[in-house]
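Undergrad: sequence plus predicted model, see below.
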Amino acid sequence: MDAEAQESFRQFVANRSSALLKTAVLLSGGDRHAAEDLLQNALIKAAGRWHQIDEPEAYVRQILYRQQVGRWRLKWPRRELSVAEPPETAPGADLSAAAELRVVMRGALARLTARQRTVLVLRYFEDLPEADVARLLGCSVGTVRSTTHRSLARLRRLAPELAALGQGREPQPPSRDFSPVEVHR
């Protein structure tokens, strides 16, 4: 890699790594260490082909998705979730309901299979159309639809407390931290 490409890659990593890490955390079910590994592997792969890449962020995101698909196809064992940092808070705001929702959502997502979680992250966090999700995962649009439907149903069964969190409270603005899916009953 020449000096210009190296500097371009460094700038990309500095500017976009936090957003890419958020996606990786969601894809890995909240396991920050697995997410960091996922992102690091994706960036290594991208660095090797940097001079050929037209849209770097799209390329790295696709690597993230494909690596995650490879992980759930291999049926890797689940890892324990450990959180070292409390949720972010805005100065002067009472975000206890939003924090509670993120914690419940993270736990509920972690109880889904990797395939279900990946489909939900791509559909609702990344806001990709079904056709794009199908292309990324190498399956049909019908499979994406049925997996989405079943995943949301399972999420509702696994975390009925999500419905209780929204009752009697004003709707919270959507947070892209760890609440990629709005679950309604």
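TA: Received it, and whenever you're ready, just let me know what you need.

Undergrad: use CA for all of it now, contacts and neighbours both
TA: Noted.

Undergrad: residue 143 and residue 42, how far apart?
TA: Residue 143 sits 26 Å away from residue 42, going by CA to CA, to the nearest Å.

Undergrad: the more surrounded of these two?
TA: residue 42 (21 against 15; other CA atoms under 10 Å).

Undergrad: surely the more buried one and residue 60 touch.
TA: Yes - Residue 42 is in contact with residue 60 according to CA atoms under 8 Å; the separation is 5.9 Å.

Undergrad: start to end distance for stretch 132-144?
TA: 10 Å.

Undergrad: for that stretch, give me every contacting residue.
TA: Identification of contacts with stretch 132-144 by CA atoms under 8 Å, 6 or more residues apart in numbering yields 62, 65, 66, 69, 119, 122, 123, 130, 131.

Undergrad: take a look at this one as well, against the first:
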Amino acid sequence: MSEGIDGEFTAFVNERGNVLLRVAYALAGNQHGAEDLLQNALAKAYARWPRIRGDAEPYVRRILYHDQVSGWRLRSRRPEVPVAVLPDRAGEHDRGHDVDLRLLLRDALLALPPRQRAVLTLRYLEDLSVEQTAELLGCRVGTVASQASKALSRLRQLVPALDGHVTEEVR
């Protein structure tokens, strides 16, 4: 590839790389997995850069979502380990409570099926509409709505402390 294309690609990565890494982290659930996921997506994008450079970010995001869902399908799911009692929580006024809640939420998100996790990431982290999410995932609007509803319900079961924070609105 020519120097101009390399420069454009490098500028794109420098400008949007951190945002894309946050999306990859939300999908992968850990830093190393996110870095691998983003690196693979950027490698695929680089190979097609002359065709996509005007619309690169949506293309890379689509690669991230599709690669992560494909990876979930290929790996056997980690079994859920039920516990009789949730760990003690810090007081409501303590900032440690927020950290505890975030960790519980992260673990609960990791326990969701791949499609539900992808739907929640697109809808609530990426703030996409139901229609945009359906288009990106290649499914129907009703599928997105039902997967979001099931995922939110499951999150409420796994993390009861979220009860006041998670709403039913999925459209």
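TA: Good, I have the coordinates. As the structure is a prediction and not an experimental result, all values here were calculated from the model.

Undergrad: once they're superposed, what TM-score comes out?
TA: Superposed pair, TM-score by TM-score structural alignment, normalised by the length of structure 2: 0.80. Supporting alignment: 153 aligned residues with a CA RMSD of 2.1 Å.

Undergrad: now do the lengthiest helix in structure 1: distance to the chain's middle.
TA: If you go by DSSP state H, structure 1 has its longest helix at helix 3-27. Its chain's average C-alpha position is 16 Å from that of helix 3-27 of structure 1, according to CA atoms, centre = their mean, to the nearest Å.

Undergrad: check which residues of that helix are buried.
TA: Using 16 or more other CA atoms under 10 Å as the test for burial, helix 3-27 of structure 1 gives 9, 17, 20, 21, 22, 23, 24, 25, 26, 27.

Undergrad: from those residues, which is closest to residue 77 of structure 1?
TA: residue 27 (14.7 Å; CA to CA).

Undergrad: now the closest one. Nearest residue, chain neighbours left out?
TA: residue 118 (5.6 Å; CA to CA, 6 or more residues apart in numbering).

Undergrad: can you tell me what that neighbour aligns to in structure 2?
TA: Using TM-score structural alignment, the equivalent of residue 118 of structure 1 in structure 2 is residue 118.

Undergrad: which residues sit against stretch 60-70 of structure 2?
TA: Under CA under 8 Å, 6+ apart, the answer for stretch 60-70 of structure 2 is 20, 24, 27-28, 37-38, 41-42, 45, 114-115, 118, 136-137.

Undergrad: how about 7 Å then?
TA: With contacts defined as CA atoms under 7 Å, 6 or more residues apart in numbering, stretch 60-70 of structure 2 is touched by 24, 27, 37, 38, 41, 42, 45, 114, 115, 118, 136.
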